[in-house]
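[1] Quick check, what structure comes out for this input:
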Amino acid sequence: MYDHLTLLSGRAHPQLAGEIAEYLGIRLASVELSNFPDGEISLKLNQNVRGRDVFIVQPTSPPVNDNLMELLILMDACRRASAERITAVIPYFGYARQDRKDSGRVPITSKLVANLINEAGADRVLAMDLHAAQIQGFFDTPVDHLYAAPILDRYFRSLNIPDKDLVVVSPDEGSIKRTLQHNNNIGGTLAIVDKRRKNAIETQQANIIGGPIEGKVALLFDDMISTGGSIVGAVNVVKEHGAKEIYVGASHAVFCGPAIKLLSEAPIKEIVVTNSLPIPDQDKLSNLRTISIAPLLGEAIRRIHRNESVSHLFD
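    Presented below is the predicted three-dimensional model:
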């Protein structure tokens, strides 16, 4: 079935790539990766990829610049080694926050990075939960966009929380569409945290729209947890409005800056994330649960390789 499929990984998340290889029943291709004394990346493919359908697993996670550059170099090496098709498998796509010009004299970095990936040799891109869906249109090649929501929803349904005791909460107005989908799949009532920006670096969260919250189990969802400020602010508001228990679900555990401190001090019963990014041991909170996306990515890779529908994964 996989005579012409080659799966390889950079150094960003080899554990996830290994789980995908195990799902597919194949071995990861051998790649030598190191750094020159000045920090430049040195790379050599130890396996013939001529005429192969190559999938490169590399989230652009912190250190973002190093991992992005490594992805570009991996694709260039495969292109120059005459790979038939190259698919960049990017479980977490960095540089996604600046996806439009919201003020003068600013870049659109997500478009720039899409151009770099295309120019380096990507024939397709496989991504998960892009920060903004329109980023798919920044690529000049096909993009298969996966969602972690079904995986997260399956876990929360397994908790068997009675529908009458459950409220699904959007941490801000921008996450309403995502939260509605979770609400439709899990059940319960819907509430929204009213978040208002005080200035360029501060936001204020005080009010709840919808509900009720008091005495209920609250589920809060976001696409990523970066510094933790927004989600912890929403959690505190929900707690102040009388939530009995609070769970948080997110696709990407970026966990930078004060995130670990804020999350450890917040009244959260459980934080449920995927393994789209590696989580260092020092960042593994006692109430953190990680769910693997390897079967989802592995099945998508299998379908792309066999020219089958990827959208059927979500039917």
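[2] CA only for contacts and neighbour counts going forward, please
    Will do.
[3] Now for residue 178, how many residues are close by?
    If you count neighbours by other Cα atoms under 10 Å, residue 178 ends up with 14.
[4] So which residues of the chain form helices?
    Assigned by DSSP state H, the helices in the chain fall at 14-24, 64-80, 109-120, 149-158, 176-186, 229-240, 259-265, 294-305.
[5] Is it possible to get JSON lines of those that adds distance to residue 92?
    Below are these laid out as JSON lines (distance: least, Cα to Cα, whole Å):
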{"stretch": "helix 14-24", "distance to residue 92": "12"}
{"stretch": "helix 64-80", "distance to residue 92": "10"}
{"stretch": "helix 109-120", "distance to residue 92": "12"}
{"stretch": "helix 149-158", "distance to residue 92": "15"}
{"stretch": "helix 176-186", "distance to residue 92": "17"}
{"stretch": "helix 229-240", "distance to residue 92": "19"}
{"stretch": "helix 259-265", "distance to residue 92": "18"}
{"stretch": "helix 294-305", "distance to residue 92": "12"}
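[6] Of those, which is nearest residue 138?
    Of all these, helix 109-120 sits nearest to residue 138, with 5.3 Å by Cα to Cα.
[7] what comes up buried for that closest one?
    Neighbour-count burial for helix 109-120, with 16 or more other Cα atoms under 10 Å as criterion, is recorded at 109, 110, 111, 113, 114, 115, 116, 117, 118, 120.
[8] Let's see this one next, to set against the first:
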Amino acid sequence: MIVPGSSSQQLAAALADETDRPLATATYDRFPDDERLAAVPEFDGETATVVATTDSDSAWVELLQLQDAVREAGAEHVTTVIPYMGYARQDQSFTDGQPVSARAMARAISTGTDRVVLVNPHESAVSEFYAVPVEIVDAASVLADPLASDLTEPLFLAPDEGAVEIARTVRDAYGTGETDYFEKHRDRETGAVEVSPSDASVSGRDVVVVDDIVATGSTMSEAVGVLTDRGASRIVAACVHPMLAANAVTKLRDAGVDRIVGTDTIERGCSVASVAPVLADTLVADAATGN
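    Alright, predicted model coming up:
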């Protein structure tokens, strides 16, 4: 059975359709003292796939409870799909006395599952923190699906050189276009930092700015502002994980973004591309091999 966390109900339902597996109806309650209780009162099966994005502290608690709930109900094998892994950017201790938060969360999740599936974690090395087998799924290609078919001389831009592979993945899935990445240049006299594409001209072209996650939107809106000033035609902001905290959407629109495209790893209004087919391929393949 597919068991959804409260933040991943649409994705879980899509995954149930893709895999032809039943979708469990989980419940999400809260006690007067603010303690949470996530349960699966009608769970009936030997295997469970818990699908829960961890975009908040309460989502982490829900996930731990759902894993325990299906075990209590008799599940002999539990797979935990974490579409978006919160705390993944805290993958090291930056100063003395700080935790490695990603490791702490991974250890907790490992106690209640047999394996974990992650979608485009910000740092792939976080998979090493889990005490159970981990599979990383690259779902960036689905971002090409909702893009207009008539993009003019499309340019797929990454925010930095480290993310250019994501831009290439989306470009390859789209079928045409160039890729590039932004570079930062610091003026030796003033200290001012200028952000610009490293090589490609953008004037008159449709540009897709691609990243794994957009959190506050500050970095991407700065890049988009440069593209607008240099005469880019249409600008699309595309990301696997559309966190879009606080006023991120307003920042991007104000900078000149025509459209924001995200996946349903975090369910937002812009989540127009589903990672369910990619996840389904992984789960079905694993089932065929007995994993």
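[9] For residue 207 of the first structure, which of the helices of the first structure is the nearest?
    Between residue 207 of the first structure and these, the shortest gap by Cα to Cα is with helix 229-240, which sits at 7.3 Å.
[10] That closest one aligns to what range in the second structure?
    Aligned by TM-score structural alignment, helix 229-240 of the first structure corresponds to residues 218-229 of the second structure.
[11] compared with the first structure, how much does that stretch deviate?
    Stretch 218-229 of the second structure: mean distance to aligned residues in the first structure after superposition is 1.0 Å, counting by mean Cα distance after the TM-score superposition for the first structure.
[12] could you dump the buried residues of helix 109-120 of the first structure to JSON lines with distance to residue 75 of the first structure?
    Formatted as JSON lines, the buried residues of helix 109-120 of the first structure follow (distance: Cα to Cα, whole Å):
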{"residue": "109", "distance to residue 75 of the first structure": "20"}
{"residue": "110", "distance to residue 75 of the first structure": "18"}
{"residue": "111", "distance to residue 75 of the first structure": "18"}
{"residue": "113", "distance to residue 75 of the first structure": "14"}
{"residue": "114", "distance to residue 75 of the first structure": "13"}
{"residue": "115", "distance to residue 75 of the first structure": "13"}
{"residue": "116", "distance to residue 75 of the first structure": "11"}
{"residue": "117", "distance to residue 75 of the first structure": "8"}
{"residue": "118", "distance to residue 75 of the first structure": "10"}
{"residue": "120", "distance to residue 75 of the first structure": "6"}
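[13] Now do the contacts for residue 9 of the first structure.
    For residue 9 of the first structure, the residues meeting the contact criterion (Cα atoms under 8 Å, 6 or more residues apart in numbering) are 17, 28, 29, 31, 56, 57, 58.
[14] In contact with the aligned residue in the second structure for the third one, which residues are there?
    Same thing as residue 29 of the first structure. When the structures are aligned by TM-score structural alignment, the residue of the second structure matched to residue 29 of the first structure is residue 24. Residues touching residue 24 of the second structure, when contacts are defined by Cα under 8 Å, 6+ apart, comprise 1, 2, 3, 4, 40, 42, 43.
[15] Can I get the residues you listed in a markdown table including distance to residue 260 of the second structure?
    Putting the contacts of residue 24 of the second structure into a markdown table (distance: Cα to Cα, whole Å) gives the following:
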| residue | distance to residue 260 of the second structure |
| --- | --- |
| 1 | 33 |
| 2 | 29 |
| 3 | 29 |
| 4 | 25 |
| 40 | 35 |
| 42 | 38 |
| 43 | 37 |
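[16] circling back to that earlier point, might you calculate how far the match of helix 229-240 of the first structure sits from the centre of the chain?
    Here stretch 218-229 of the second structure shows a centroid-to-chain-centroid distance of 21 Å under the convention Cα atoms, centre = their mean, to the nearest Å.
[17] Enumerate residues external to it that contact any of its residues.
    For stretch 218-229 of the second structure, with Cα under 8 Å, 6+ apart as the criterion, the contacting residues are 159, 182, 195-196, 202, 209, 214, 235, 237, 248, 251-252, 255-257.
[18] One more pass at 10 Å, please.
    Contact with stretch 218-229 of the second structure is made by 157-159, 182-183, 194-197, 201-203, 205, 207-211, 214, 230, 232-237, 247-257, as judged by Cα atoms under 10 Å, 6 or more residues apart in numbering.
[19] Those, buried ones only, as a PyMOL selection?
    Listed next is the PyMOL selection for buried residues among these, using 16+ other Cα under 10 Å:
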select buried, resi 157+158+159+182+183+195+196+197+202+205+207+208+209+210+211+214+232+233+234+235+236+237+248+249+251+252+253+255+256+257
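[20] Just the contacts of stretch 218-229 of the second structure: which are in strands?
    The strands in this structure, assigned by DSSP state E, contain 157-158, 182-183, 194-197, 207-211, 214, 235-237 from these.
[21] what do we get in the first structure for residue 64 of the second structure?
    Aligned against the first structure by TM-score structural alignment, residue 64 of the second structure finds its counterpart in residue 72.
[22] for residue 85 of the second structure, that is, sorry about that
    Under the alignment (TM-score structural alignment), residue 85 of the second structure maps onto residue 93 of the first structure.
[23] The match of residue 64 of the second structure: how many residues sit nearby?
    By other Cα under 10 Å, 20 other residues sit near residue 72 of the first structure.
[24] And for residue 2 of the second structure?
    For residue 2 of the second structure, the number of neighbouring residues by other Cα under 10 Å comes to 25.
[25] Quick check: the gap between it and residue 14 of the second structure.
    Using Cα to Cα, to the nearest Å, residue 2 of the second structure is found at 10 Å from residue 14 of the second structure.
[26] intersection of neighbour lists for those two?
    Any residue near both residue 2 of the second structure and residue 14 by Cα under 10 Å, 6+ apart counts here, and that gives 20, 23.
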